[in-house]
Structures are given as C-alpha cells and as structure tokens.
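Visitor: Sequence plus the predicted model coming up.
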Amino acid sequence: MTLLYIYILWVAACVDSISADSHITVSARVGSTVVLPCNLRNVFTKTPRVRWHNDVGFVFERSSGGTQIDPGYEGRVDIPENELRKGNCSLVLKNVRITDDGAYRSFVVEYVDRTNTDKMQDISRVKLSVDAFQISAQVGSTVLLPCEWSDLPIQTPHVEWYIDSETVFERKGKESFQGEGYEGRVDVPEDELLKGICSLVLKNVSATDAAVYRSSMVVTHTKKSVLVQKVELSVYENPEKREEEPSGEAGINWPHLLIFILSLFMCFLFSR
C-alpha cells in the first residue's frame, strides 16, 4: 500500500511537469552548448532512470547503473547525477550540429514493486531549433547552398532539398527531380554527391527564392530521412547607378561657376 501511495505521488508530480514543460522550443547555433529543460519537481533519494529520445531514436540514458549514449552523441550529452537527484533531468547538449534539429522527449522509468516491473512516463517534450546557415545572393546570380553528408551510413546517396513541404530538388543516383519554378535552375551534381557533397547549385536567383532551405539524406539501414543542412537565403537587387540631375540650387556646381566668372573678369580687364 505504501509503495502504491508513493507511486501515485510520483505520477502526479510527473503529470504536473508535463503540463508545465510541454511544447517548449529552444534555439541554438551550430557549435554551441544548449540545455533542453526537464523538471521532475520532486527530490529523489535514489537516482531515477532517465532516457532522452528524439524524433529519430535513442539519445541518452542515466540510471544508478551508469549511462548509455548513442554513438552520434558520444561526448556531447549528459545529465549531471547531482542535478538528477534534485529532480532536474535537463539534458546538456554540447557542440550542437544541424542534425540535432528536431523534437526531443525524455522518459523516466520507475520500479513499482519488487518484481522490477517498470513503468515509462513521458515527462517533457522539447523542440530544438538549430539556427540556419546564412547566405545572401544577388538577383540573377548563381549561389551554392552548402551541404555535406559524409558522416552518415549511406550506400546509395539520396538527397532532397525542400522549403517547408515543397520539394525544390531531389536526386537518387542518376535520377533527379526539379520542383516547380526551379526547372533548369537547380542541381546537385551526381559526382559531387558520391563524394559526400550534397550542396545545391541554384542558378539565375530571383527575389522569390529568398527562403529557408533544408536538405535531407535517406539513411540506408533505417530508410528514414535525416536533416543534414538548413540554409537561409536572402536575396538583394542589383544596385543601379543613377546620375544625379541638377535641380535648383542643389544642382549648381559653385567651383566651376566661380572659375567662369573669374575668367570673364580677367578677359574684361585685358580687353581695356
């Protein structure tokens, strides 16, 4: 009975935490350190078991038995044990990468009885938004939106560039697709893609091309798309050179006028 009462109190605290911390959005720059907030709102005498997942899969776990870390986050994530004892399950994420962009969620596993039956409770949901790479281009020019995928387990490169839900360009091997309005203007060369470079070549830039572009690669063993790059493109007009037209007194060239008057005066003197 006592164990059941403790468990009910624990669930109440977790539910309270969910309502307070849900739908949090955190922004970070590539290479920075960010804290994804999570609060259990009660103090534990024993270290609970905490797992962090993102929308792709497992990220980090800490329990009294130690820690487990996904290889892609090795050396970059942690939940300090002393903080976890206080009910602070926030995840510290170092050296932020563009691939970290996405939704994260944390779980706590609490042993309910002596049979070691565990219950998983969703504690916190955090959206991590990684700032886009900034690039500007002039109207009519050609611009390169950078992208590399060489650190991903991929056999046949399959890249997609898109704006929100609109596909700009897609290539899988020799097959390619150009989105509406981008025909003849976009490409990811096949030979470059095979080298691990998925940069998008955008020709004849127009003012309407200004947007946030994302590129994803399809991972071979999971068949899931992984965000590789996010680029914000700003477009500026070609500056026009305009000659100043004289208007009223603002258009008078006073030095030239004085020289002209002086010349007339000298001619008048010598003519006498």
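Guide: Received, thanks.
Visitor: okay, CA-based contacts and neighbour counts for the rest of this
Guide: Noted.
Visitor: doesn't Val218 make contact with Ile154?
Guide: Yes - here Ile154 reaches Val218: they are 7.4 Å apart, a contact under Cα atoms under 8 Å.
Visitor: between those two, which one's more packed in?
Guide: Val218 (22 against 16; other Cα atoms under 10 Å).
Visitor: How much space separates the nearest residue to that one once chain neighbours are set aside from Phe60?
Guide: Among residues not flanking Val218 along the chain, Ser225 sits closest, at 4.3 Å (Cα to Cα, 6 or more residues apart in numbering). Distance from Ser225 to Phe60, counting by Cα to Cα, to the nearest Å: 21 Å.
Visitor: Of the two, which one has the most company?
Guide: Phe60 (23 against 16).
Visitor: Over to that one. Which of the three states is it?
Guide: Assigned with DSSP: H, G, I helix; E, B strand; the rest coil, Phe60 falls in the strand class.
Visitor: Take this one as well and set it beside the first:
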Amino acid sequence: MAGLTTAPYVAFFISIWIVSPTVADQKEVTAKAGQDVTVDCRTPRDAEILLLKWSRSDLKSEGYVFFVRENRHYESAQHPSYHGRVELRDPQMKAGDVSVVVKNANVNDTGTYEFRVSTRSRETATEFSHFIKLTVTESDTKNITAKPGQDVRLHCQGPRGAVIGLIGWNRPDLESDKYVFFLRENHTNENYQLPSYRGRVDLSDPETKDGNASVVLKNVSVNDTGTYECGVIIRRGDEPKLYSTIKLNMTDSGHTDGPTVGGGILGLPVIVVIFIALFFLFYTKKISEKAVAAENEKEKLFQDLFSSSTPTDYVATTRDRGTYTNTRRHKQTNYN
C-alpha cells in the first residue's frame, strides 16, 4: 500500500534532473558580468514538451524571462530586458534537453528564477517546477594602456533592450562628488562634470542602443591615469548599479603635459633637445674649420708672396715693428 502511495512522487522527482553537486530544491549559479550563462535542465527523453516557462517573481513589470509553447518561442510574452538574450541550448529540445542560455549576463539578472515545464508521455500530462538562484557579480577590473594624445574607449555594457535612465562615469581615486561623464534622460549636464573632462568625453553610441553606456575619452594625458567606474540606472528611483571598472594607464610617448619651469617646457621632447645639441656642435665645428682654413690660406698667400722669384729677388723677409728687411746685396729699406 505504501508503495502505491509513493509511486507518483517518485515519478515526479525522476522526471527532471539538473546538473548540480548537491541534490536540492534550489540550485545556485554564479557568473561574472558579460558572460553567457547556461542553466542545465532536462526532462525524460521520451516525453513531449508542451510548455516551458521561465519567470522571475521580483520583476516589476509583466513578462517571462523565457516562454515556449508547442516548440514555438513567444517573444511577445517576454520581459523587455531579456529580449534577444535568452535562447534554448538545443532549439529542438532533443532527448528532453530544455537547458537555456542567458547571453551577456549583467548584475540586473541576479535573482531567483522558476522553471515550469509541462510534458506529456503515454497520454499522461505532467507539470513540475524547479528554482534557480542566479548571482551575477561584477566583472574583474579591466586594464587599458594608452599614449598621450590618443582617444580611448571605455567600455560599459548595461542591460540589453532596456531604456537607460542615467549613466554616470566617475573616478573614485579623485574623491570628488563630480563625474567624468554624466547623462540623465538622454541629456548631458556639465555642471556635474569634472572641469578637466568637459568637452573631452562623448558617448560611444549617442542613442545608447542595446544598453551601450560606453564613452570615448579624447586626447588623454598622464593626468587621466586612474580608475574609472560606470554606473547605470534603468528605472527611476533605483540605485545606480556598477557595470564596468576600468584602470587606465599611460605610457611614455616622449612628451608630457607637465608644468613649466623657468619659462621652459619641462617635458620638451628629448629628440628636439638632441637635435639642437647636435646642430650646435655641427655649427661650432664648421665655424672652427672655416677659421682654420682661412688662417691656412692667409699663411699660404703670405709665404707665396715673399718666396716667389720676382725681379727684386727677395732672399728672406722679416716683419718687426713695421720694418721689412729685404736682403738683396745687403740693402736695407725702412718703411717707418
């Protein structure tokens, strides 16, 4: 008698199994933001799947996370934030595989999900449910390296399909209440922006399609080195959620935007300094060579003048205090 009473319950529990290290009514899955998350779920191999519903009770608006009836996916019954992001691992659900894949998971996907499946096997309809707790944590800090003068794209992906209400990029290392970039209801406001970033930060996609909250930081300098955080608000009244953390590093490109010392540029390019030094040495050397050449030429002319065979037949010449002595038959001429 006891065996007949417990048989339906045994059939219920063997009708679904989910890959998990422990046997429990609720499975926990953890993922990083930006990853694709696969939730394994199976029904008996020979069962016909009539209905598959995946829902979240904490969603503030109506709609399923995923909805399939008679092998047809109904996106019209789906919550907007999951449009285009949830699909069956096997579209044909062969061998009872009703596993689903959540693409590009974000922190807003954190919550408790209920799987509800209706099957039919040998003219017997069965309905069962299972709960999944999904936790999506922030992705690890991304490192970006740039050179002064370049434009840098800071990536931030919010929920796809959602209408973004606010985007705030900030630098926590500056300990300021102002932002690197601030947008609310599709309007930027420089009053909330750090002065050094005004006019230098634009949205990568002005329409923020598919939750794209990325920005482009133009003409970066060494002063832009630091940590950048991207916070996004979807619904009015919600707290901003962190979707991206980026560490921006700068490399030495041969110049800096540093201060001036003594009226000169402290960061004058090394190559310019070397060029000036080489030019000075080259110029000095040329001047010296010209001076030596001129002196040699003068000496040569002087020697040619007094050593050549002329009618006066100069034998030797000396110049002392304005007196030139010409030795020719011991005759002396004084020009003073």
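Guide: Here it is on my side, so go on. Just so it is clear, the structure is predicted and the values come from calculations on it, not from any experiment.
Visitor: Any idea what the TM-score is?
Guide: The TM-score (TM-score structural alignment, normalised by the length of structure 1) is 0.51; 242 aligned residues with a Cα RMSD of 6.2 Å.
Visitor: circling back: got the contact list for the residue nearest to Val218 of structure 1?
Guide: Ser216, Met217, Val218, Val219 (Cα atoms under 8 Å, 6 or more residues apart in numbering).
Visitor: give me that answer again for 6 Å
Guide: Applying Cα atoms under 6 Å, 6 or more residues apart in numbering to Ser225 of structure 1 gives the contacts Ser216, Met217, Val218.
Visitor: how near is the nearest residue to Val188 of structure 1 once chain neighbours are set aside to Asp151 of structure 1?
Guide: Closest residue in space to Val188 of structure 1, ignoring its immediate chain neighbours: Leu200 at 5.1 Å, by Cα to Cα, 6+ apart. Distance, Leu200 of structure 1 to Asp151 of structure 1, by Cα to Cα: 18 Å.
Visitor: do the same with Ser234 of structure 1
Guide: Taken as Cα to Cα, the span from Ser234 of structure 1 to Asp151 of structure 1 is 28 Å.
Visitor: cool, Lys172 of structure 1 as well?
Guide: To Asp151 of structure 1, Lys172 of structure 1 is 18 Å away according to Cα to Cα.
Visitor: Who has more neighbours out of these two?
Guide: Neighbour tally, Lys172 of structure 1 and Asp151, criterion other Cα under 10 Å: the higher count belongs to Lys172, 16 against 8.
Visitor: got the contact list for the more buried one?
Guide: Here Lys172 of structure 1 is in contact with His158 (Cα under 6 Å, 6+ apart).
Visitor: residue in structure 1 matching Arg116 of structure 2?
Guide: Matched to structure 1 by TM-score structural alignment, Arg116 of structure 2 sits across from Val109.
Visitor: May I see the buried residues of whatever helix or strand Ala293 of structure 2 lives in?
Guide: Counting by DSSP states H and E, the element that carries Ala293 of structure 2 is helix 270-307. Residues of helix 270-307 of structure 2 classed as buried by neighbour count (16 or more other Cα atoms under 10 Å): Phe306.
Visitor: Next: stretch 152-166 of structure 1.
Guide: So, applying 16+ other Cα under 10 Å, buried residues of stretch 152-166 of structure 1: Leu152, Ile154, Pro157, His158, Val159, Glu160, Trp161, Tyr162.
Visitor: what's the nearest residue to the first one if we skip its chain neighbours?
Guide: Read that as Leu152 of structure 1. Counting by Cα to Cα, 6+ apart, Leu152 of structure 1 lies nearest to Val219, which is 7.0 Å off, once chain neighbours are set aside.
Visitor: Ok, the last one next?
Guide: Using Cα to Cα, 6+ apart and skipping residues adjacent in sequence, the residue nearest Tyr162 of structure 1 is Val168, 4.9 Å away.
Visitor: How many neighbouring residues does that neighbour have?
Guide: 24.
Visitor: And for the one 5 residues further on?
Guide: Each residue near Gly173 of structure 1 was counted by other Cα under 10 Å, and the total is 15.
Visitor: So the counterpart of Val65 of structure 2 in structure 1 versus Glu170 of structure 1, what's the distance?
Guide: Alignment note: Val65 of structure 2 maps to Val59 in structure 1; criterion TM-score structural alignment. Val59 of structure 1 sits 29 Å away from Glu170 of structure 1, going by Cα to Cα.
Visitor: element containing Tyr213 of structure 1, please.
Guide: Secondary structure from DSSP H and E places Tyr213 of structure 1 in strand 211-218.
Visitor: how close does that strand sit to structure 2?
Guide: Compared with structure 2 after the fit, strand 211-218 of structure 1 shows a mean deviation of 2.5 Å (mean Cα distance after the TM-score superposition for structure 1).
Visitor: Can you tell me which helices and strands the longest strand seen in structure 2 packs against?
Guide: Across structure 2, the longest stretch assigned as strand under DSSP state E is strand 124-137. In this structure, strand 124-137 of structure 2 packs against strand 26-32, strand 111-121, with contacts taken as 3 or more Cα pairs under 6 Å, 6 or more residues apart in numbering; DSSP states H and E.
Visitor: ok, and which of the ones you listed has the densest surroundings?
Guide: Ranked by mean neighbour count, these are led by strand 111-121 with a mean of 18 (mean count of other Cα atoms under 10 Å).
Visitor: Which one of the contacts of Ser225 of structure 1 is nearest to Leu264 of structure 1?
Guide: Ser216 (76.3 Å; Cα to Cα).
Visitor: Surely that closest one touches Val228?
Guide: Yes - counting by Cα atoms under 6 Å, Val228 is a contact partner of Ser216 of structure 1 at 5.2 Å.
Visitor: and the equivalent of Leu52 of structure 2 over in structure 1, what does it touch?
Guide: Leu52 of structure 2 maps onto Arg49 of structure 1 when the alignment is built from TM-score structural alignment. Taking Cα under 6 Å, 6+ apart as the criterion, Arg49 of structure 1 is in contact with Arg62, Ser63, Val108, Val109.
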